[in-house]
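Colleague: I would like the atomic coordinates for the input below:
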Amino acid sequence: MTASQDVLGEVLADLRAESAELDGLVAGLPPTGWAAPTPATGWTVAHQIAHLAWTDQRALLAANDPEEFRREATKYLAGPDAASFIDDGAEEGARLPQGELLAHWRTGRAALEEALAALARGVRLPWYGTSMSAASMATARIMETWAHGTDVADTLGVVREPTDRLRHVVRIGVRARDFAYAAHGLEPPAEPFRVEVTGPGGQVWAHGPEDAGCKVTGSALDFCLLVTQRLHRDDARVRAEGAEAERWLGIAQAFAGPPGGGRERRGAPAPEGDG
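Modeller: Now for the predicted structure:
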């Protein structure tokens, strides 16, 4: 087994674990639980799971038939429903009976894992932002599963212990820096930033050159909540050194697509829109 296959296997194992944790939160919910509103305005718990199932299916299509994925993506992104087709997918799935929706999500994520594991080394998958390797796609699925799982946990009043799987969310949040600028119509800085955040076990996850002029430090959990737009900048235990680093933290997003509405400061009502 090659080093790249080892990395992919580790990421897929973490994706499986992240999905299982969220699955455990929703599997035994009564219908009222599935219908409970989450912090994303207009989205119930069912919408959150339906969105993950829909996105897994799109990723599976990208892995199995990249040309068809490109045709579908072009049609939606250039059409009149460009701003809503992702929400429409969640809405459609949320109308399914809860048992059917849960089975759909489970089947789809298992099929995606199998497809990613089978991809030839070096293959890149098309996506809505930029093409990705199999490991990067699995990392993106961890990020999405963790972020939407956070919405579900908050709705149910469940406090989840952060895990080392946050390192994947940190990584994709850092790598998506320039995309976040572009999504806001801004020119990204030419210089890389240094990001040093502390994980749940006290470990430091670092990205970027040590002598970078702009630096971000603080809690890995809060950084992840920030780049998935689950926490307002003013509430994040994350420090920025340099004006450009501070500007990035105000617009950061680890997900593809247009900027979301983010979260209001704690204690304020949630805004419309989400990532």
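Colleague: contacts and neighbour counts: CA atoms only from here.
Modeller: OK.
Colleague: look up how far Thr130 lies from Leu116.
Modeller: From Leu116 across to Thr130, the span is 17 Å (C-alpha to C-alpha, to the nearest Å).
Colleague: show the residue spans covered by the helices in the chain.
Modeller: Under the criterion DSSP state H, the chain contains helices at 3-26, 31-34, 45-64, 66-78, 85-94, 98-118, 134-156, 166-175, 177-183, 220-227, 243-251.
Colleague: so which elements touch the longest one?
Modeller: To tie it back to what came earlier, the one meant is helix 3-26. Secondary-structure packing of helix 3-26 (3 or more C-alpha pairs under 8 Å, 6 or more residues apart in numbering; DSSP states H and E): helix 98-118, helix 134-156.
Colleague: next, the angle from it to helix 98-118.
Modeller: 170 degrees (axes from the mean of the first three to the mean of the last three C-alpha atoms, to 10 degrees).
Colleague: do the same with the fifth one
Modeller: Interaxial angle, helix 85-94 versus helix 98-118 (the same axes, to 10 degrees): 130 degrees.
Colleague: flag every buried residue along helix 85-94.
Modeller: Across helix 85-94, burial judged by 16 or more other C-alpha atoms under 10 Å covers Ile86, Asp87, Gly89, Ala90, Glu91, Gly93, Ala94.
Colleague: before we compare anything, build this one as well:
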Amino acid sequence: MAEIEALLADLDAESADADRLVADLPPDRWSAPTPAVGWTVAHQIAHLLWTDERSLLAATDPEGFQRVLQELADSPDPLRFVDLGAQELAVLPPPELLSRWRQGRAALRTALGAVPPGTRLPWYGPPMSAASMATARIMETWAHGQDLADTLGAVREPTARLRHIAHLGVRTRDFAYAANGFDAPIAPFRVELTGPDGDVWSWGPEEGAQRVSGPALDFCLLVTQRRHRADLALRADGADADRWLDIAQAFAGPPGTGRAPSTAGPEAAA
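Modeller: Below is the predicted model:
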């Protein structure tokens, strides 16, 4: 219970960080285009709302969520359901959209905190625990918050919450390989990242031949595909680790298109 409460507290903080970027935004700015092609500020919040509401359904009504999965399987274009969900909600008036997002994420927090230990929640991919779902929501909220910050010219200070996103990025290594049609390496990689406070976060065996190192912020920007690898100060030692940094993604679904490299170099993403 302590683990899920800590995760939910960090989810609250990450949501509040994204919320402050749009809380006082004039109505006309909600239609501003963001780095995600075809998505406005409203689409970004609509997507967070849509995913929170689907997560709430999975946590409170697993049978209802299974019906949603069946409807998706029977739909003529099952790969566009995420975009369509954002499009449907983005047309709401900004005050209504913001209020509904706030209500939805609060309800999800309560629901995830009440999930019995050991319960697996249905999802669009493999079933997951409440802790895993909370971690995924932290990752996605942070990533879409980055899109908002980039759009609005805001600067966000990196926090220790990045560790959740980095952990998910490491855990999804094999998924990234499979999503891109590659066989995942058998041996785990060594990953060493420097957190915002200067401490080193590590995964994998110390003697691992394939290694990734660099700032935790840069790794999180990479695995959420919010920056191109060329703009980040990440180092790969070994051919397999090098390939991973080209395809890494911490989110479910098909390979993302990522972002184009800037002309300013690694410092531009810092």
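Colleague: Gly79 of the first structure is nearest to which of the helices and strands packed on helix 3-26 of the first structure?
Modeller: Gly79 of the first structure lies closest to helix 134-156 among those, at 24.8 Å (C-alpha to C-alpha).
Colleague: where in the second structure does the closest one fall?
Modeller: Aligned by TM-score structural alignment, helix 134-156 of the first structure falls on residues 130-152 of the second structure.
Colleague: on that earlier part again, deepest in the core, which of the helices and strands packed on helix 3-26 of the first structure is it.
Modeller: Mean neighbour count (mean count of other C-alpha atoms under 10 Å) peaks for helix 134-156 among those, with a mean of 22.
Colleague: name the helices or strands packed onto that helix?
Modeller: Secondary elements touching helix 134-156 of the first structure (3+ C-alpha pairs under 8 Å, 6+ apart): helix 3-26, helix 45-64, helix 98-118, strand 124-125, helix 166-175.
Colleague: give me that answer again for 10 Å
Modeller: Judged by 3 or more C-alpha pairs under 10 Å, 6 or more residues apart in numbering; DSSP states H and E, helix 134-156 of the first structure is in contact with helix 3-26, helix 31-34, helix 45-64, helix 98-118, strand 124-125, strand 132-133, helix 166-175, helix 220-227.
Colleague: deepest of the ones you listed, which one?
Modeller: helix 220-227 comes out most buried of those by mean count of other C-alpha under 10 Å, with a mean of 26.
Colleague: what range in the second structure does that one sit on?
Modeller: Using TM-score structural alignment, helix 220-227 of the first structure lines up with residues 216-223 of the second structure.
Colleague: and the matching stretch, how far from the first structure on average?
Modeller: Mean deviation of stretch 216-223 of the second structure relative to the first structure after superposition (mean C-alpha distance after the TM-score superposition for the first structure): 0.3 Å.
Colleague: show me the residue at the heart of the second structure, geometrically.
Modeller: Closest to where the C-alpha atoms of the second structure average out (C-alpha atoms, centre = their mean) is Glu140, at 2.6 Å.
Colleague: can I get the helices and strands packed on helix 3-26 of the first structure in TSV including distance to Trp248 of the first structure?
Modeller: Putting those into TSV (distance: least, C-alpha to C-alpha, whole Å) gives the following:
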stretch	distance to Trp248 of the first structure
helix 98-118	31
helix 134-156	19
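Colleague: nearest to Glu21 of the first structure, out of the ones you listed?
Modeller: Among those, helix 134-156 comes nearest to Glu21 of the first structure, with 8.4 Å by C-alpha to C-alpha.
Colleague: what's Pro254 of the second structure aligned with over in the first structure?
Modeller: By TM-score structural alignment, Pro254 of the second structure lines up with Pro258.
Colleague: identify the residue nearest that match in space, chain neighbours excluded?
Modeller: Spatial nearest neighbour of Pro258 of the first structure, chain neighbours left out: Ala183 (6.0 Å); criterion: C-alpha to C-alpha, 6 or more residues apart in numbering.
Colleague: quick one: stretch 27-38 of the first structure to chain centroid distance?
Modeller: 22 Å (C-alpha atoms, centre = their mean, to the nearest Å).
Colleague: what do you get for stretch 11-25 of the second structure?
Modeller: On C-alpha atoms, centre = their mean, the centre of stretch 11-25 of the second structure falls 15 Å from that of its chain.
Colleague: in the first structure, what range does it match?
Modeller: Using TM-score structural alignment, the residues of the first structure aligned to stretch 11-25 of the second structure are 15-29.
Colleague: one step back: turn the buried residues of helix 85-94 of the first structure into JSON lines, including distance to Ala190 of the first structure.
Modeller: JSON lines is the format used below for those (distance: C-alpha to C-alpha, whole Å):
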{"residue": "Ile86", "distance to Ala190 of the first structure": "32"}
{"residue": "Asp87", "distance to Ala190 of the first structure": "34"}
{"residue": "Gly89", "distance to Ala190 of the first structure": "36"}
{"residue": "Ala90", "distance to Ala190 of the first structure": "37"}
{"residue": "Glu91", "distance to Ala190 of the first structure": "40"}
{"residue": "Gly93", "distance to Ala190 of the first structure": "41"}
{"residue": "Ala94", "distance to Ala190 of the first structure": "42"}
